[in-house]
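A.B. asks: Quick check, what structure comes out for this input:
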Amino acid sequence: MSQPSQDIIQKAQHLRDQLNDWSYRYYVLDDPAVPDAEYDRIYRELQALEAAHPSLVSADSPTQRVGDVPLEAFDQVQHEVPMLSLDNAFDDDELRAFDKRVRERLDVSDAVDYVAEPKLDGLAISLLYLDGELARAATRGDGQTGENITVNARTIRSVPLTLRGDKVPSRLEVRGEVVMPHEGFAALNARQEEAEQKVFANPRNAAAGSLRQLDSRITASRPLEFYAYSMAQLEGVPEPATHSDMLDALRSWNLRVNPEVRVCAGVEALLDFYHGILEKRDRLGYDIDGVVYKVNRFDWQRDLGFVSRAPRWAIAHKFPAQEELTVLNGVDWQVGRTGALTPVARLEPVQVGGVTVSNATLHNIDEIQRLDIRIGDTVVVYRAGDVIPKVVRALPERRPAEAQNISLPPSCPVCGSEILRGDDQVVARCTGGLICGAQQREAIKHFASRRAMDIDGLGDKLVDALVDQELISTVADLYRLQSEQVAGLERMGEKSADNLIAALEDSKSVALGRFLFALGILQIGEETAKSLADCFGDLDTIRRAPLLLLLAVPDVGMEVAKAIGAFFAEADNEAVIDGLLAAGVNPQSSGEPSAAFVNSLTLAQLLKSAKRLGMNLEGIGDKSLETLGNHYRTVAELSAGAAEGAGAEPKGVRSGVMTQLAKALADNGWLARLQDAEAMVAELAARAPAQAESRPLEGQTWVLTGTLEQFTRDQAKQGLQQLGAKVSGSVSKNTSMVVAGAAAGSKLAKAESLGVEVCDEAALLSVFEQHGIDPGAL
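C.D. replies: Next up, the predicted model:
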């Protein structure tokens, strides 16, 4: 085939530029330059030209949005910056409380500027551009890890393949939402019906399903739209000062931003925006389920920071839930991983907010009795966004004569064990523990999951098969499996079985925090599990730790501390842990408790924890407890002082406290409990190294920028955190060190302008090696 002439090459480039410019005008500026027919005519002209001369086809050509051959599966993508969730406000008062918290934390009295934007009801994705070219697209996933959907994202016309402008970022990660407009959704379902295929329940499900097709040609045929709402990474250009400036920058680079976005000064302006967008909701042409508000200034966002996995500077203001009437046909009782029994309403199917609802939660037996709900009743079903539908009330005036009362089952519907429910307990639980099939299966599935023990190949169906064949009954049994046992299962063979046994062997050496999370302790998430591991240093100490010390762990409150204590007090749980250890599972830990944690375990701290746990110290404030702790130092000295009674109070402690203290120490074994806790503190102190040795970067803030070659940013972050450093996403005058990898951009420039110390990857690796950390193994 002959090479195209220079004229043809130039003509193809002109057509590509023309079509891309029209797309920018249409999608980003919302200002169509030509009718659709003219766009289609030029598109076909370019298509014909490229068909005649395949060498003309470029990656950014509008014709390259037709999809490619099907994939076998999606690759996983680790988000370098987590995709976080937002806290919710469901009424005006909750929004005013949010604004009040923001102003109090910022110590400002004037109205705060926010950016208000519709909360699109679609699928959140991340787009990564390198030197202006779309390099990767990923789903949100669990916020930490998503799926690589690059091939599918390229088919969406409002996702630019190339950024515009003379000065584009060297690295840009954009966050946004993929939605399916109402018109396109209706047309898609019409085609599905005509082809006698399954119709979609709502546009959100259709968008999510379309974007996660292994055959991207199917995605290309679906009417999907993309709207950008934030940036997660920006290098190579100056950072904008505000969120609204950032959105303007995104528009200038060819990225579509929702046209309804507004900057609002103060909470009343936010409420005006909310009620205005709620009124026009049905005319927007796409689904929204609320409004998102974000503090506009980025420096204020950084000052406000985050709590758990949500930013303090943003909130989602949800629209009122939609409700419908239907009939309650029956109640099933489901048994959860912790043994809790949950009543599930079986309903006459009804459409609620575009979704067919046939099941809904009834919460618990107390709620059923409080609402006086009976089988046969006409009930109100409530659904808000993705919230699980729930029955909120019955209509007694429509109650049939044969309506039946709802009561707890006499025994566990799964294993037949006794149902236990104390007088002060809302939740009823099966006493079957590890013999209950529901708890067995869910506990094992959680234990094997990626963020827990990460046992490759041990999926839900295989767990069910292993339990059904009575090859395992607890997680400890996993490590006693033989390859030939697994190979004999349906859909398994020798190779798959060998791979599973190898994966089980690999999982035996796991970080202590992940092991604790894998045990499935009630209310213990990943961060709390990691805190426990860091504070106590080894598994044995955590197993013996009294509530007085558990309460001192950062972010551990009363309910969490009680859940931890109860778990390790249960003989069956202890037997399973012993079985895991005997099978060779070896949770990895330094063996050294955190020096900062040990230093916090003062006598005053123990007294404060004891007060929270019910020791009769009512009326004795924290300041007095601090004074007592500083004066007496040890429990023995405190007890001796208390024995002297009134008049023995240290200076600053009111009269009568020592008499009250003496009685409190004698009640309910509190003296012995404090002495036991103090003994463990001494044990921890003996094992804790000097703080400078155990966490040499304590109090320092490090920033990672650019591409690291020998390990990922996430691995580098974990290594720095082990050494005590805080890893931030932005550079400030308080930054201790910036690690600059290849193609470092604006963060490096900012560090240099502020005089912040900068090192390269080799220097960071040297720090890790000096302290015995292998980041590649994290």
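A.B. asks: drop to CA atoms for contacts and neighbour counts, all remaining ones
C.D. replies: OK.
A.B. asks: after the top strand by length along the chain comes which helix or strand?
C.D. replies: Counting by DSSP state E, the longest strand found in the chain is strand 322-335. Remark: after strand 322-335, the chain's next helix or strand is strand 341-352, criterion DSSP states H and E.
A.B. asks: For the comparison step, fold the sequence that follows:
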Amino acid sequence: MSPAEAAIRIEELTAELNEYNYQYYVLANPSISDYDFDQKLKELEELERLFPQFLDADSPTQKVGGDITQRFNTVRHRWPMLSLSNTYSEQELRDFDARVRRAIGDDFEYVCELKFDGLSISLTYENGVLKRAVTRGDGVQGDDVTANVRTIKKIPNRLRTEGYPELFEIRGEIFMHRPAFQRLNNERIENGEMAYANPRNFAAGTIKLQDSAEVARRPLDCFLYFLNADNRNRLFKNHWESLEAVKSWGFHVCEHTALCANIDEALAFIAKWEKERHDLSYDIDGIVIKVNDYGQQEELGFTAKSPRWSISYKYKAEQVETVFQSVSYQVGRTGAVTPVANLKPVLLAGTTVKRASLHNANEIARLDLREGDTVFVEKGGEIIPKVMGVNMLKRSPDALPIVYPLSCPECSTLLVRKAGEAVHYCPNDEGCPPQIVGRMQHFISRKAMDIEGMGDETIETFYRQGLLRNIIDIYALQDKQDILIGLERFGQKSIDNMLAGIEKSKEKPFEKVLFALGIRYVGETVARKLALHFKNIDVLAAASKAEIEMVHEIGERIAESVTEYFANDIHREQIERLKQHGLKLAVEEKVTKRLGDALEGKSFVISGVFEQFSREELTAIIESHGGKLLSSISGKLDYLVAGDKMGPSKLAKAEKLRIPIISEKELLQLIANN
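C.D. replies: All right, here's what the predicted structure looks like:
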């Protein structure tokens, strides 16, 4: 390759890898496999070695991760979070072992650990108290996500034992167990929200949420695996001793860790977990090997971006070939039509796979999928197998392309696809059987109305019998006991329990009822925000799209969906009938304990994210001192209480109207002064 050709290729690889890094570290949405990324990175490293005149200090080979997201405070790491060199080859592991032996001799041990597929985190403790949690970021600095990390149950906010340094940092990996991912991802799909590809993406997306209350509702876990402290070498001789110590301090350390006398034992550990990794409840993508002794680690030192005393062996995602037979189209409760590939059964990652996700019409077009194709199917970190590509060498010359249906496979209604969206929808929400049944099943679910004595099968049975056609009919079952008792498998006791559960559901608060209605994109968190802001269903139903968008963290897509829902006469009629049945369609205002009248006669709007208090706490503080909360900025407003990341439109409007803008600290001072 000539220097000119090398320069062009280096520029191409640099641009590609920077984009992949951005998608992985910042967006938590990788678009390339780890193996393919590493191969491109190795190609770039080799070209930079052969043509050093083109090596740029900003090259991906010189960086650990991606950029820093702009939504959190950026914190510099006390000890840089370097990445590890990767290999997929046994020979390269033996080469690594040979380099170590040349440097420090033959008297050393390895510690082998599972390489968790999650989000790297650095935790700083002072006097046994968690002070800061920072993401890897670019290795030099990362995002301060302390408030979110404090909600993870396996991470202690305060240590209960003794023996730890006054100041230390411990590193680990935040992840989500596969069963939790499956359950939460299904909920997102049912709510019409974009599904996450795998647990790693879901964990990373969760830890970057602005609402720590929502983070707390998602079951994240964390393994800790590396200690940093100024006097670490005086406390412990080696890494293994430090792991045993941090376990005794109360940290969650993975039990699948091994002390190995040589590289052959390390390779045996790798082989064992390549077979058994699918038995774990969480994803791993390889094994990390570390020289155990701290003194020997120091002697081996570091390269510009990784330690010379550690390396990671990465497993390739399992991929198999099989025959694509047909496409099935599933209709969810929100009307979303999801294509699924039906496959010739094949063994993959320890299970027999018959179906694989195709996501949407765009994915079918990207694959250029045709009837009878031989396809590559991969599981990797994903729960549902995915069709990765087509073996063109085995394609029949007369294979017909897949034509996405124009009408709903369940009710024959013409499908719609909004601009900018990848998913096709059936708009016949009141006449399409899967939508009707799915919406009722969502209504009675645990996180919605939580009706005891009713389950998904009960809903399906009652729908087939003509007893239920919409959520209103659930509250009319009380008058149909004579029909119910005649149904198979429904005794008097089960009927009584079900009717009692229906009656008890009327006690559910407004936010639960709003979530239970099944409005597209309105999940639990959005329902709670809308309920608290608009206070009752009538005000919300009358709100314009612009007014709904003014609610904190409610975007255009959600606002449009809500206004479309309430513009439907059928939905409005259902709301009126729910009122007649006694459901709570307004927030029950709590009586605020009056602490003073320092803010009497003053009006406030709260906007942004705050350091000391939540928005709900600030609301309580203002109301308990006589102040009044307004929902929007106008000339009548006395103060705008502004936090971090406040919407620019609100700020501009307040400045234009010359409304005083104060911080949470200034609010407290205002109360104290009066």
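A.B. asks: Mind giving me the packing neighbours of the longest strand of structure 1?
C.D. replies: strand 341-352, strand 378-383 (3 or more Cα pairs under 8 Å, 6 or more residues apart in numbering; DSSP states H and E).
A.B. asks: how big is the offset of the last one relative to structure 2?
C.D. replies: Which is strand 378-383 of structure 1. The superposed strand 378-383 of structure 1 is, by mean Cα distance after the TM-score superposition for structure 1, a mean 1.4 Å from where its aligned residues fall in structure 2.
A.B. asks: Next, the angle from whichever helix or strand comes after that strand to strand 341-352.
C.D. replies: On the C-terminal side of strand 378-383 of structure 1, the nearest following helix or strand under DSSP H and E is strand 390-394. Computed by axes from the mean of the first three to the mean of the last three Cα atoms, to 10 degrees, the angle separating strand 390-394 of structure 1 from strand 341-352 equals 80 degrees.
A.B. asks: how far apart are strand 390-394 of structure 1 and its match in structure 2?
C.D. replies: Averaged out, strand 390-394 of structure 1 is 1.9 Å away (mean Cα distance after the TM-score superposition for structure 1).
A.B. asks: corresponding residues in structure 2 for the helix or strand just after that strand?
C.D. replies: As assigned by DSSP H and E, the chain's next helix or strand after strand 390-394 of structure 1 is strand 419-420. Aligned using TM-score structural alignment, strand 419-420 of structure 1 spans residues 415-416 in structure 2.
A.B. asks: Which residues does the matching stretch contact?
C.D. replies: Around stretch 415-416 of structure 2, the neighbours that count as contacts under Cα atoms under 8 Å, 6 or more residues apart in numbering are 406-408, 424-427.
A.B. asks: hmm, try it at 10 Å
C.D. replies: 335-337, 405-409, 423-428 (Cα atoms under 10 Å, 6 or more residues apart in numbering).
A.B. asks: Using neighbour counts, trim those residues to the buried set.
C.D. replies: For the contacts of stretch 415-416 of structure 2, a burial check counting by 16 or more other Cα atoms under 10 Å picks out 335-337, 408-409, 423-428.
A.B. asks: quick one: which of those residues is nearest to residue 475 of structure 2?
C.D. replies: residue 428 (23.3 Å; Cα to Cα).
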